[in-house]
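Student: Need coordinates for the following:
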Amino acid sequence: MSELLDDTFFADPHEYYRRWRAQGPVHRIDLGDGLDRWLILGYEEGRAALADPRLRKDIALFDTVLARKRGVTRANPRPQEVLRHMLNSDPPDHTRLRKAVSRAFTARQVARLQPIIERTTDELLDAMGEFERVDLLEAFAVPLPVTVICHLLGVAIEDHDTFRAWTRAMVGTADSATDRARAHDDMVRFLRDTVRDKRARPGADLLSVLVADTEAQLDEQELVGMALLLLVAGHETTVNLIGNGMLALLRDRPWLERLSADPELIPAAVEEFLRFDGPVDLATPRFTVQPITVGDTVIPAGEVVYVALAAGNHDPAHYPDPDRLDLTADRGSHLAFGHGVHYCVGAPLARLEARTAFAGLLRRFPDIELAAAESALRRYPNPIIRGLTDLPVRLRKSESIRNPVGSEDR
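Tutor: Next up, the predicted model:
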């Protein structure tokens, strides 16, 4: 029998994972629509599943699987632009799409973005320094990666608040399915116009390069889907890496003080933040084209399967004392960015942004502390994105009369 994922799961999935893990490395879940999915919990089992060719992601075939399970003709009748990208494809299409963008995310290419990352970080920290209390997500963790990914893609989004409203609605904070659909449609419309503009007036940005790539030959839907994937995933991962990592430090003051005193630990600390409370909980779904065996359980063909990256990263069979934060531990083999052919192409960029962000924050605000009760903090009601809706912090010990909107004590 499947178990429903509700608000208590999103608040603390590890309470569930510990209970489920005692029953075996695979569990059945319900995301609220009455359909059974299979959830893989173990580190070794999850790593194997992420690289298993019997688990597919092709969006057209996936729609057929979901339609059959729901007893309908088509599972997703909406336009498919948002879904036609490398995260929802298998080789050889996946190989073609990933090759088109992967050279922009090599360590050497990402290093060229360091000046804009550092400049944006400094500007945001300067602005934050005018206040006693801020929402760290709104003031820093969101605008930093949004600025960087828009620069990389050549997307001129003047109103970052609008862009953030679109993405937040799409990852699950909208009040209704209608609001989520409207946000999706608005963003797709914007990106379609942007792609057409790149065809007419190309620049040196990544989106212009993708438009002109004669080898990959991306059609307009693929270009729109790729742009949307890179924009949303390219900032959402870093937003939640910074937010979740800072919350871990604010909960564990000795580590915050040690990291402030020894910034050489920051690269290792970022890896531990990724393992301890990474920005993605469940990897995006796959479906079985043949039966697979996980532990003692056989998952039939034609079933939807999720790999719980967060559960694997807390598997006691792989990590000693996995629920303890340890910024000096060698735990670089985590699953936070996935594994196999769908390993996150933007991982080098997310790491560079996070290292720069934590170094700047702790240098400028070593006395930073939570400005709200921890019980008041809320998580996205989303099984894939693991992120806070806000993170109110006090930047210094002295009192101040300046307090921007959205950062009140609560």
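
Student: rest of the way, CA atoms for contacts and neighbours
Tutor: Will do.

Student: buried ones in the helix or strand encompassing Ala60?
Tutor: Ala60 belongs to helix 59-70 when assigned by DSSP states H and E. Neighbour counts over helix 59-70 (16 or more other Cα atoms under 10 Å) mark 59-60, 62-66 as buried.

Student: before we move on, what about stretch 168-186?
Tutor: Neighbour-count burial for stretch 168-186 [16+ other Cα under 10 Å]: 168-174, 179-185.

Student: One more, so I can put them side by side:
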Amino acid sequence: MSDSATLPLYMRRSAFDPDPELATVRGGEGVRRVKTVFGIDAYLVTRFADVREVLGDAERFTIAQRAGFRPPGMAELTDEQLKAMRAGNLLAFDPPEHTRLRRMLTPEFTMRRMRRLEPRVKEIVTAHLDAMEAAGPPADLVRDFALPIPSLVICELLGVPYDDRDDFQRRTGKMLDLSLPLEQRMTVQLESRAYMGGLVARAQADPGEDLLGMLIREHGDDLSTDELIGIGHLLLIAGHETTSNMLGIGTLALLRHPDQLDLLRKEPERINAAVEELLRWLSIVHSGTFKITSTDVELSGVHIPANSLVVCSLPAANRDPGLVAEPDRLDISRGEMGHVAFGHGVHHCLGAPLARMEMQTAFPALFERFPGLREAGEPAEFRSFNVVYGLTAFPVAW
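Tutor: Alright, predicted model coming up:
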């Protein structure tokens, strides 16, 4: 059975592109009832303006978890267990709870703080390029470059032992793999939280200079242990999974668009714009958080009743002709354009400055070190059935 026959519409891809049916919905009714990955109905929102409206209005479109949404197949947990699992997870809360948590974290992800981190990120990138060069071609760009760099950065930022990376990457892979039964993913999530609980206990006993240590020193009276675990858990997953997939699939996109790669090589000052265009064009997060309508609403003339599940297609929104001309064309000369690859509104990705800085560092360094970088052997493997789109493997030579 093909992926397109089994995946919900908002997760379907054709290599770099969203499924053509999403463009049909966007150009037609704009909002359509679809089946979700849980097998239940939701209203799929596809137009850029509508997606921004949904993501920007936390009162009419509330976080589904906050509204008590429980997907079919979810293990029966007590209210106390659910509360503990949600604690500290910014994606599970709307204001004012969300505001309280985010305010404590925002200073750690400012552009100024990222500039202080940049020399260390450059060292990490250089070390991995050195290792690739020493080992010689061929290499798997996912295994040898795209995955380890963001993983090491977030480990150092949080204070997570890098030697534990194989275990937490394995757990993360299972948690985000939507082809696995929900019960299995929940079990792995509990394992992952237990692991983070051990790190938090260690940090509480002896707070270091990392982010967990800072939170304990500066906000220890305001954050419960469950909240510290939830914050660390979310940042560890989001901090390596998204950026690693952008580095892998972004490199492949540039190799398959040699005119764009040539432009970037001739004019390296375009790197910031190139990163924004890759983010827009690839939109590796399919939908962001599910929402529940708190009242009757209307989008693109479609009536959505109160208490309805709403899902936004970020790739469809970012390929909307209302956002840019010729939206299906990769064009790194466009510059920054307010895309929704990082979401929008109060839940706009907290780590966006870090992700941008890592990509702005890693892409130029990779292409400068290996000017002859090319696909080698088996074609790169795109992965479906995952919360974050990307590549499972990417053989390269130079």
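
Student: tm score of chain vs chain?
Tutor: Their TM-score after superposition, calculated using TM-score structural alignment, normalised by the length of structure 2, is reported as 0.90; 387 aligned residues with a Cα RMSD of 2.5 Å.

Student: after the helix holding Ala60 of structure 1, next one along is what?
Tutor: Using DSSP H and E, the helix or strand that follows helix 59-70 of structure 1 in sequence is helix 93-102.

Student: mind checking what His27 of structure 1 lines up with in structure 2?
Tutor: Applying TM-score structural alignment, one finds that His27 of structure 1 aligns to Arg32 in structure 2.

Student: Just give me the closest of the buried residues of helix 59-70 of structure 1 to Leu137 of structure 1.
Tutor: For the buried residues of helix 59-70 of structure 1, the closest approach to Leu137 of structure 1 (Cα to Cα) belongs to Ile59, at 32.1 Å.

Student: now for that closest one: what does it line up with in structure 2?
Tutor: Checking TM-score structural alignment: Ile59 of structure 1 goes with Gln65.

Student: Ok, Thr121 of structure 1 next?
Tutor: For Thr121 of structure 1, the residue aligned by TM-score structural alignment is Val125.

Student: Where in structure 2 does stretch 295-304 of structure 1 fall?
Tutor: Under TM-score structural alignment, the match for stretch 295-304 of structure 1 is residues 300-309.

Student: Could you list the residues in contact with that stretch?
Tutor: Contact with stretch 300-309 of structure 2 is made by 29-31, 41-43, 50, 64, 290-298, as judged by Cα atoms under 8 Å, 6 or more residues apart in numbering.

Student: sorry, back to before: now the buried residues of helix 59-70 of structure 1 as JSON lines including distance to Leu137 of structure 1?
Tutor: Listed next are those as JSON lines, based on distance: Cα to Cα, whole Å:
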{"residue": "Ile59", "distance to Leu137 of structure 1": "32"}
{"residue": "Ala60", "distance to Leu137 of structure 1": "36"}
{"residue": "Phe62", "distance to Leu137 of structure 1": "34"}
{"residue": "Asp63", "distance to Leu137 of structure 1": "35"}
{"residue": "Thr64", "distance to Leu137 of structure 1": "38"}
{"residue": "Val65", "distance to Leu137 of structure 1": "37"}
{"residue": "Leu66", "distance to Leu137 of structure 1": "35"}
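
Student: Identify, from those, the entry nearest to Asp12 of structure 1.
Tutor: The closest of the buried residues of helix 59-70 of structure 1, once distances to Asp12 of structure 1 are taken by Cα to Cα, is Leu66, at 27.9 Å.

Student: wait, doesn't that closest one sit right on Ala75?
Tutor: Yes. Leu66 of structure 1 lies in contact with Ala75 (Cα atoms under 8 Å); the separation is 5.7 Å.

Student: could you pull out the strands for structure 2?
Tutor: Applying DSSP state E to structure 2 gives strands spanning 13-14, 17-18, 31-35, 41-45, 61-63, 139-140, 291-293, 297-299, 302-304, 309-312, 374-375, 381-383, 390-393, 395-397.

Student: For Ala352 of structure 2, which of these is the nearest?
Tutor: Checking these against Ala352 of structure 2 by Cα to Cα gives strand 390-393 as the closest, at 17.8 Å.

Student: Read off where the closest one ends up in structure 1.
Tutor: Mapping strand 390-393 of structure 2 onto structure 1 (TM-score structural alignment) gives residues 387-390.

Student: How about stretch 257-270 of structure 2?
Tutor: Stretch 257-270 of structure 2 maps onto residues 252-265 of structure 1, going by TM-score structural alignment.

Student: I appreciate the help and will end here.
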